[in-house]
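# Take a look and give me a structure for this.
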Amino acid sequence: MNLHFGKVLSTCSSLLCLSMKVLGIEFAPLMVPMHRRYETLAVASWFFLAAFGGLTSLLVSLYLLFTRLWWLVPLYTTWTYLDRHVGESGGRTNVWVQNWRWWNHLKNYFPVETDYSQGFSLDPTRNYLFCCFPHGIIPVGPFTTLANTWSEFRKSYPEFTVKLAVLQALVLLPIVRELGLAYGAISCSIKSLNYELSRPEGGHIVNLMPGGAVEAYNSQPGKYKFVVKKRKGFVKVALKNGSPLVPVISFGETDLFRQIDNRVLRNVQEFLRKYFFLGLPPVVFMGRGFFQYSFGMIPRRKPITTVVGTPIEVTKLENPTNEQVEELHDKFVQALVALFDEYKYKYVENPEDQHLELQ
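Just a heads-up that it's a prediction; the model follows:
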């Protein structure tokens, strides 16, 4: 009797741990380890803040104007205005925020790892410009593998201060800006990059997505299309500061979401991005939900490996010519393509059929 009951209990437990598919929808297992629930909650809340936090805070501010707390809105608006240049002068990192265990759960959700097996070392007396591809819907790779204090990379290079260059709008929008600045975000403007890379003491790394938010449109599972051909501003910044350029590719970044790819829709999205969304791409994407894997707005649990290439040496030039910019840009693009071609056999399915597209 006890043996029979044990078999039944074991069978029930196995069923609870299996995902179920009903009407084409794949539901999550009923029995999920608590650490995985923490990870899902961490990534869902982070993605909501990154994608919709600015709009939500603006709506909350509008609501407060019609309540007894209306005075908080002009007070905070004044503070934001007076503090508007902080994103272009090194930001305002908060060690306590950077050490939140929340970031560790976020990192473990996918999970992520860093591969810098090309055999190089970083000089703590110099500043580096890490040029990260692809942008993805939201750049999870650079955020979790390079800027995250819980990451393997940060533990390997504790002497470096790592900053994440983001759209200027993200360091101006209420509430969201405070969390972003505390995490280590700075503006991606030329002024901001020059400020960070010209630090005389060295030991600073700036993670920049040269493809920009526009590259989010190219994010499709299993595809790698980088916007880099006409992006040369980052090369000029590197030359003016003598900062080595480091090609970085996050394999798996484009597998987190599916999105609708339609020419008419793309034109509408670009119009909205330029004139209404402060440069943020209004992409139409599909991920997973809290309790099912078929649809939703949470990134899919896919592994991401960020490969850090060998730094490209840069000679400091106060006024680089167009020819010098072109020469270094060509050298960087060649290194980026070579990095992809080398590591796709390790981190991409069907690597023989996978080719890097450049825009």
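# CA only for contacts and neighbour counts going forward, please
Will do.
# Could you measure from the spatially most central residue of the chain over to residue 151?
For the chain, the residue nearest the mean C-alpha position is residue 139 (2.1 Å; Cα atoms, centre = their mean). The gap separating residue 139 from residue 151 is 15 Å, by Cα to Cα, to the nearest Å.
# Equivalent analysis for residue 332, please.
For residue 332 relative to residue 151 (Cα to Cα), the value is 26 Å.
# mind listing the strands for the stretch 1-150 of the chain?
With DSSP state E, counting those that start in this stretch as the criterion, the stretch 1-150 of the chain has strands at 20-22, 25-27, 112-115, 128-133.
# One more, please, to line up against the first structure:
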Amino acid sequence: MLVPKVERAGEMDGPTSPLPSCPTKTRQKQWLEALGTLHYVLAVIILGPFSCVLLFLFLFTQLWPLTVLYLMWLYLDRDTPSQGGRRWKWLKKWSIWKHQRDYFPIKLVKTAELPPNQNYVLGSHPHGIMCMGMVCNFISECNDFSRHFPGLQPWITTLVEFFYLPVFRDYLLAAGLRPVSRHSLDFVLSQPQLGQAVVIVIGGGQELLSTSPGQHCLKLLNRKGFVRLALRHGASLVPTYSFGENDIFETKTFPEGSWLNLCQVVHKRIIGFSPCIFWGRSFFLPNSWGLLPHPRPITTVVGAPIPVPQLSTPTEEQVDHYHRLYMEALERLFEEHKESCGISASSHLTFR
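The predicted model follows:
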């Protein structure tokens, strides 16, 4: 399969344009793309903490019943994320995703068929800062996932802790996300309806801490839970890689073992996610820092499935065998597509 070469975005078009110069786009289209992307960034960063603070402040006003009622709803609805979820199908075709796609742009490349008569565990790499490629390609229909992979139902997974955050959890549920817990994943892959595709960002928060532009270092050597999951259910393993994911934000990383890195690790163990320092560009001034990511191409390549037998209690040797096959397949996927996606021939994946 031929994959078109992805070119890097050009220079910014003046101090008031949120996008690079593009003669085929109107100024209104450029603003819509920037707003669509900013919506996602602000939802990830602000929605959860803002909702917590707002509900707390309501307790000291005449609106205190709203906080009490919502907390009651939170308790009664506590099992929904790990079971059927509450996906809003119309949200998948929301036009805001298309604007976000066009901002970078984001592409989806299919390299093999994924028949809907079986289940799959898709490994998403790299984590990046906000998983932009995974979100656009697997949550929404902006790149026609259902046309590329008919009959598949993708389920994006994220931290369990996010589903304790008021309002933000409902935003995640509406988008079709679910907790990356054993109970949640077993529930999906145990459904009588085949064609379930669980998408897991395997590197997680630890990989996020080492994210930097131009780097392709994955936290994978000791991550084997997804292989055990696939073996328990006989679900095929599928490697995916989003080229350019690490390039859309500038980051500040700290050497392993330093006290700042230790603070990040401890925070992750206590709270569940890793705080990190990152920045993009300003919404109005392209040469100033801000929360808007740099408009650089992202191409998500979906690899061929690796057949896996169903073993209720796989041995460590069996887990290691399929983990090794997965790593080899992911490395081949990277090598075959890196140059067509704007990555230099001298760049290689590294695992830690």
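# re the thing from before, out of the strands of the stretch 1-150 of the first structure, which is closest to residue 198 of the first structure?
strand 128-133 (10.1 Å; Cα to Cα).
# so how far is the closest one off the chain centroid?
12 Å (Cα atoms, centre = their mean, to the nearest Å).
# tell me, that strand lands on which residues of the second structure?
Residues 120-125 of the second structure are matched to strand 128-133 of the first structure when aligned by TM-score structural alignment.
# Check the mean deviation of that stretch from the first structure.
In the superposition with the first structure, the average deviation recorded for stretch 120-125 of the second structure is 0.6 Å (mean Cα distance after the TM-score superposition for the first structure).
# Alignment lookup: residue 42 of the second structure to the first structure.
Aligned partner of residue 42 of the second structure by TM-score structural alignment: residue 48.
# end-to-end on stretch 271-291 of the second structure?
Note: stretch 271-291 of the second structure ends 23 Å apart using Cα to Cα.
# Need the residues that contact that stretch.
12, 14-18, 34, 38, 41, 129, 159, 161, 205-206, 208-209, 248-253, 264-265, 267-268, 292-294 (Cα atoms under 8 Å, 6 or more residues apart in numbering).
# cutoff 7 Å now
Stretch 271-291 of the second structure is contacted by residues 12, 15-18, 161, 205, 209, 249-252, 264-265, 267-268, 292-294 when judged by Cα atoms under 7 Å, 6 or more residues apart in numbering.
# The aligned partner of residue 86 of the first structure in the second structure and residue 164 of the second structure: what is the separation?
Using TM-score structural alignment, the equivalent of residue 86 of the first structure in the second structure is residue 80. For residue 80 of the second structure, the distance to residue 164 of the second structure equals 12 Å [Cα to Cα].
# Just to check, residue 302 of the first structure is in contact with residue 110?
Yes. Using Cα atoms under 7 Å, residue 302 of the first structure is in contact with residue 110, at 5.1 Å.
# Just the buried residues of stretch 25-40 of the first structure, please?
26, 27, 28, 29, 38, 39, 40 (16 or more other Cα atoms under 10 Å).
# One more: stretch 88-100 of the first structure?
88, 89, 90, 91, 92, 93, 97, 98.
# from these, which is closest to residue 323 of the first structure?
Using Cα to Cα, these come closest to residue 323 of the first structure at residue 88, 28.3 Å.
# Pull up the gap between the nearest residue to that closest one once chain neighbours are set aside and residue 116 of the first structure, please.
Closest residue to residue 88 of the first structure apart from its sequence neighbours, by Cα to Cα, 6 or more residues apart in numbering: residue 192 at 4.0 Å. Distance, residue 192 of the first structure to residue 116 of the first structure, by Cα to Cα: 27 Å.
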